[in-house]
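Colleague: I'd like to go over a predicted model; first the sequence, then the structure.
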Amino acid sequence: VVVAVVVVRLVVVVSEVVLEVVVVVLWVVVVVLRVVAVMVVVLNVVVVLLRVVVVAVVVVRLVVVVSEVVLEVVVVVLWVVVVVLRVVAVMVVVLNVVVVLLRVVVVAVVV
């Protein structure tokens, strides 16, 4: 009977130790899972920030393309202005020639 009581007490003590070890292991698993959850949240924030960076890069590229188009339009407009000014300059020269010819005609008619 005494041996049976000792064996039962030994089994109880061993089972208590095993249960304590199981509790500690489960606690460690819970802590690890919480750390993993925090890491997932941090990674989600990083992904959102990377998406913001990608959107910013796309916006900058769009601004660059639009500015290039605007500069091309300005160059074309300036080229048209130069052509118009050259035509005006030719017209001024032609009008000067006409004025000179009219003066010659007036002088010829008067004389």
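Modeller: Looks like it arrived, so ask away.

Colleague: for the rest of this, base every contact and every neighbour count on C-alpha atoms.
Modeller: OK.

Colleague: any idea how far the host helix or strand of L33 is from the chain center?
Modeller: Here L33 sits within helix 2-110, counting by DSSP states H and E. Mean-position distance between helix 2-110 and its chain equals 0 Å (Cα atoms, centre = their mean, to the nearest Å).

Colleague: cool, and stretch 98-111?
Modeller: Relative to its parent chain, stretch 98-111 has a centroid offset of 72 Å by Cα atoms, centre = their mean.

Colleague: pull out the buried positions in that stretch.
Modeller: Within stretch 98-111, no residue is scored as buried using 16 or more other Cα atoms under 10 Å.

Colleague: and if you look at stretch 63-72?
Modeller: Taking 16+ other Cα under 10 Å as the criterion, stretch 63-72 shows none as buried.

Colleague: and for stretch 25-38?
Modeller: Buried residues in stretch 25-38 (16+ other Cα under 10 Å): none.

Colleague: adding another structure so you can compare the two:
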Amino acid sequence: MKFLVLSVLALIGETATEVVVVVVVVVVVVVVGVGVVVAAVVVLAVVVVVLVGVVVVVVVVVVVVRVVGEVVVVVVVVVVVVVVGEVVVVVVVVVVEVVVVVIEVVGVAVEIVVGVGVVVVVVVQKTTISSSSAPFAKFTYQRVVVVVVVVVVVVVVVVAVVVVVVVAAAAAVVVVVVVVVVVVVVIVFDSIASLLSLWRLVFNKEVNAKIFGISY
């Protein structure tokens, strides 16, 4: 009887140690995953701010050009070309950042799965070793079930949060990029139309004859 009590106490001590190890591993993995997600969100927020700044600059330039006159419309075309190039560069950077975040998230998920596998293997091994008597086998079986359920729930919650954050960030980036592209296309077509109007005005025979006395 004394040996049975001591064995049960020793098994309880081992179980408590394993639970503490599992909790520490899960906490570390969660902290790393949250850190990666926060870093990705910060990077995406900075990119969004840059894109919005580019759009504001383009709009201001167009307004100034409209106020000054149609003569400097060529400058608008040059600015639009430069802005389109900058937007393409920013889009490429955003895509690269999203890919990096996805790779990091997959890495964290793999680490979680590996950690869960190690814990399950250790617990199952101890269960096999200590299952010579019915009480021990029943106790270790319950321990395996509890540990696996807790770890699976934590993994599912972490992965769900990471997926939601990444999808939301990617959707926000797509919306901003679409808005920027639409604005740039509108500006390009408007600038081309203005340039054509100016071209027709400069090469109008009647206007040249009346204002400059040029006839051809």
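Modeller: Nice, I can see it. What you see is a predicted model, and the numbers here were worked out from it, not measured in a lab.

Colleague: V63 of the first structure pairs with which position in the second structure?
Modeller: Aligning on TM-score structural alignment places V63 of the first structure opposite D190 in the second structure.

Colleague: try E16 of the first structure
Modeller: Using TM-score structural alignment, the equivalent of E16 of the first structure in the second structure is R143.

Colleague: not counting sequence-adjacent ones, nearest residue to its match?
Modeller: Once flanking residues are discounted, R143 of the second structure sits nearest to T15: 7.5 Å by Cα to Cα, 6 or more residues apart in numbering.

Colleague: where does that neighbour land in three-state SS?
Modeller: Classification of T15 of the second structure by DSSP: H, G, I helix; E, B strand; the rest coil places it in helix.

Colleague: and for it, the neighbour number?
Modeller: T15 of the second structure: 17 surrounding residues under other Cα atoms under 10 Å.

Colleague: gap between it and V159 of the second structure?
Modeller: Using Cα to Cα, to the nearest Å, one gets 27 Å for the distance from T15 of the second structure to V159 of the second structure.

Colleague: ok, now V22 of the second structure?
Modeller: Using Cα to Cα, we find V22 of the second structure at a distance of 17 Å from V159 of the second structure.

Colleague: likewise for K2 of the second structure?
Modeller: Using Cα to Cα, we find K2 of the second structure at a distance of 46 Å from V159 of the second structure.

Colleague: looking for the alignment partner of N208 of the second structure in the first structure.
Modeller: By TM-score structural alignment, N208 of the second structure lines up with V82.

Colleague: quick one: contacts for that match?
Modeller: Shown in contact with V82 of the first structure (Cα atoms under 8 Å, 6 or more residues apart in numbering): no residues.

Colleague: how about 10 Å then?
Modeller: Contacts for V82 of the first structure (Cα atoms under 10 Å, 6 or more residues apart in numbering) come out as 76, 88.

Colleague: again with V162 of the second structure
Modeller: 33-34, 36-38, 102, 105-106, 109, 156, 168.

Colleague: out of the residues you listed, which end up buried?
Modeller: 33-34, 36-37, 102, 105, 109.

Colleague: just the ones of the residues you listed in strands?
Modeller: Counting by DSSP state E, no part of these is found in strands.

Colleague: among those, which one lies nearest to V181 of the second structure?
Modeller: Lowest distance from V181 of the second structure to these (Cα to Cα) belongs to V102, with 24.8 Å.
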